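>>> missing the sequence, but the structure's below:
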């Protein structure tokens, strides 16, 4: 099994590297997927025109693996990830083509992709931990909401070289070491790790290519889908291992809380639309006020968040500990954010 996993990793990594090299070459030659110099998005933190189609080099190897696995080991999870992920990826890659979708259309596509995943994979949030069970008519829409939330959470933190992909890699490695390596889900995770790593080496630290909306949406979708599946669905006929539904929140508490806090900040403090982008995310503030360097900002945040992610993996079956880890992060985040904005006010 270990030899097969190594072959999967190497082949997926090489496939991803070749695709990313091809995308970088073709994008620059034919001006495809290139950030416009006139693009004034608040989250834009680079000045040189750069291809933003890194999601293609992650999407293709993973979906090739899904097709092969489904042919030899047909499982509802693979079909759910394939159909739902294709719709989610499409909702982002259209943006990367400079053919902008309005927020309502994007949200509808994301809900559709999440809905297909829940329906086809037969995985949804029914157990919330602490003995709380949800009926299907509540658990299914709640699951769709959670998936769409994580899709946008990964996109929110995709502002610096290696930030979103670094958090994703760390989360996937934690998942891999948590699951028995004999599970087919572990093989899927290996393919995704290799695919993301193939992107990461071109993105960090120099930013030769970006995830784009397609890549960020897709990674958020797959992470949310896998976490729902492994915390709610018996694996190979048994609950192996016993993973708390709070594990997903604690593992991805940084993007999870970033999107929750961003909605609160925009809606209730600044009285703006919750979907309107701004320059007030924690990573942007840390970059502008203190670090002044794209890649160093990503490295600082990933290293700061990693203890919470690793600790949550060690206590993955304990609802209370995972809740406390999440609350500790939220408290520290609040202190850092308030101190950083106070520093900004004093500078004025």
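Great, that's in hand. This structure is a prediction, so every number in the text was calculated from the model and none was measured. Numbering: from 1, shown residues only.
>>> switch to C-alpha atoms for all contacts and neighbour counts from now on
Fine.
>>> Count the neighbours of residue 335 for me.
When neighbours are counted by other CA atoms under 10 Å, residue 335 registers 11.
>>> Output the contacting helices and strands for whatever helix or strand it lives in.
In this structure, residue 335 sits in helix 319-347 according to DSSP states H and E. Packing partners of helix 319-347 (3 or more CA pairs under 8 Å, 6 or more residues apart in numbering; DSSP states H and E): helix 247-251, helix 253-264, helix 282-286, helix 294-314.
>>> Below is structure B, check it against A:
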């Protein structure tokens, strides 16, 4: 099975190299320059956001060399179902004119297509009354479609630092492999090995230097594929706990839910970008306390390194409790509480070390100056 990862790695690595080489000559380079000025930007140099194409190359290599079942096999069907969100995401990466609603609609379309092709949904979860509700197909399918589409969007939200989304996805893929092997579902392992190989080839160029980003096509597609592998693991084995799979996916889930709660609480639209994601706070605190305010290029990959053990810890808990719903729920509660407390602590640190010379303070001073009436000369 190692050959699957090697082939995906080579295909992804070579594709990224080609994209980086031709990026300065392409029209989307202007849009990449605009990304560095965005409110939530974590980078200082314009960089192509078409890394999703490297994963597409890895998937094509996988289908051509190893997927003998073709498009009748679950792995092939999951990849086919990702086409709507991949294409809409790629449109956004190149032209920047696909709104969040359009992208989320494409994620729902891909989820519906996956359900239609696979005939699977999350049909049980402890306690028993939840299983009874999910077993009723209209309810179970609706919840599954909403959940997987939301996970696809969640992976896009954590694509903010060099290596963060791809590194998180490698850890989640490894966790799903462990659950697949423990539950006797080895047929899904090659697809997960392809994901790891393709992501590894991309990471060579994305971490630590950030020469290319996943973009919406890459992040949404990763979220879709991995979440539907999770659905398949739950649906095909009565041993696999849905809560344990959720624990494996904890980090993108927690970041998204907390972002929604934060924006609703402040009276903003839930799709309003901000700079308060957990990873952004970690990077800011590193700058303010250790590295220096102008060291964003160094703080960016270091923040990812700081987060990887935390993300890996939640994945490990999901693997350990793969068939124990009660323990998995307790793990989710504990990790959720730690996430919220950690976020609050980081906010306090950022506020404590912030000085009047920060960008926010300067902007506030400029606004106050602009509001003062201009005195006429005597």
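Cool, the structure landed. These figures come from a predicted structure and were not determined experimentally.
>>> re the thing from before, so which of the helices and strands packed on helix 319-347 of the first structure has the densest surroundings on average?
helix 247-251 (a mean of 26; mean count of other CA atoms under 10 Å).
>>> what's the matching residue for residue 214 of the second structure over in the first structure?
Mapped onto the first structure by TM-score structural alignment, residue 214 of the second structure lines up with residue 211.
>>> Likewise for residue 124 of the second structure?
Aligned partner of residue 124 of the second structure by TM-score structural alignment: residue 127.
>>> thinking again about what came up before, could you give the angle of the helix holding residue 335 of the first structure to helix 253-264?
Calculated by axes from the mean of the first three to the mean of the last three CA atoms, to 10 degrees, helix 319-347 of the first structure forms an angle of 60 degrees with helix 253-264.
>>> Would you agree the match of residue 214 of the second structure is in contact with residue 59?
No. Using CA atoms under 8 Å, residue 211 of the first structure is not in contact with residue 59; the gap is 10.7 Å.
>>> With neighbour numbers in mind, choose between the two.
residue 211 (32 against 21).
>>> Mean per-residue distance, the helix or strand harbouring residue 143 of the second structure versus the first structure.
Residue 143 of the second structure belongs to helix 137-157 when assigned by DSSP H and E. Compared with the first structure after the fit, helix 137-157 of the second structure shows a mean deviation of 0.7 Å (mean CA distance after the TM-score superposition for the first structure).
>>> which residue numbers in the first structure go with that helix?
Going by TM-score structural alignment: helix 137-157 of the second structure matches residues 136-156.
>>> So which residues make contact with that stretch?
Stretch 136-156 of the first structure is contacted by residues 107, 110-111, 114-115, 118, 124-126, 164, 213, 216-221, 224-225, 255-256, 258-259 when judged by CA atoms under 8 Å, 6 or more residues apart in numbering.
>>> ok, residue 53 of the second structure - contacts?
Residue 53 of the second structure neighbours (CA under 8 Å, 6+ apart): 15, 16, 217, 218.
>>> Roughly how far does the equivalent of residue 255 of the second structure over in the first structure sit from residue 115 of the first structure?
Under the alignment (TM-score structural alignment), residue 255 of the second structure pairs with residue 258 in the first structure. Look at residue 258 of the first structure and residue 115 of the first structure: by CA to CA, to the nearest Å, they are 24 Å apart.
>>> Then residue 136 of the first structure?
From residue 136 of the first structure to residue 115 of the first structure the distance is 13 Å (CA to CA).
>>> ok, now residue 333 of the first structure?
Applying CA to CA to residue 333 of the first structure and residue 115 of the first structure gives a distance of 32 Å.
>>> More neighbours: which of these two?
residue 115 (22 against 16).
>>> The helix or strand harbouring the more buried one packs against which elements?
Counting by DSSP H and E, the element that carries residue 115 of the first structure is helix 103-121. Counting contacts by 3+ CA pairs under 8 Å, 6+ apart, helix 103-121 of the first structure packs against helix 76-96, helix 136-156.
>>> so of these, which one's packed in deepest?
Buried most deeply of these, by mean count of other CA under 10 Å, is helix 76-96, with a mean of 22.
>>> Relative to the second structure, what is the average displacement of it?
Relative to the second structure, helix 76-96 of the first structure is 1.9 Å off (mean CA distance after the TM-score superposition for the first structure).
>>> who does that helix touch, helix- and strand-wise?
With contacts taken as 3+ CA pairs under 8 Å, 6+ apart, helix 76-96 of the first structure sits against helix 54-72, helix 103-121, helix 212-232.
>>> got the angle for the first one vs helix 212-232?
Taking the same axes, to 10 degrees, one finds that helix 54-72 of the first structure is oriented at 40 degrees with respect to helix 212-232.
>>> same deal with the second one?
When the same axes, to 10 degrees is applied, the directions of helix 103-121 of the first structure and helix 212-232 differ by 30 degrees.
>>> so helix 103-121 of the first structure versus helix 136-156, what angle?
Per the same axes, to 10 degrees, the angle that helix 103-121 of the first structure makes with helix 136-156 is 130 degrees.
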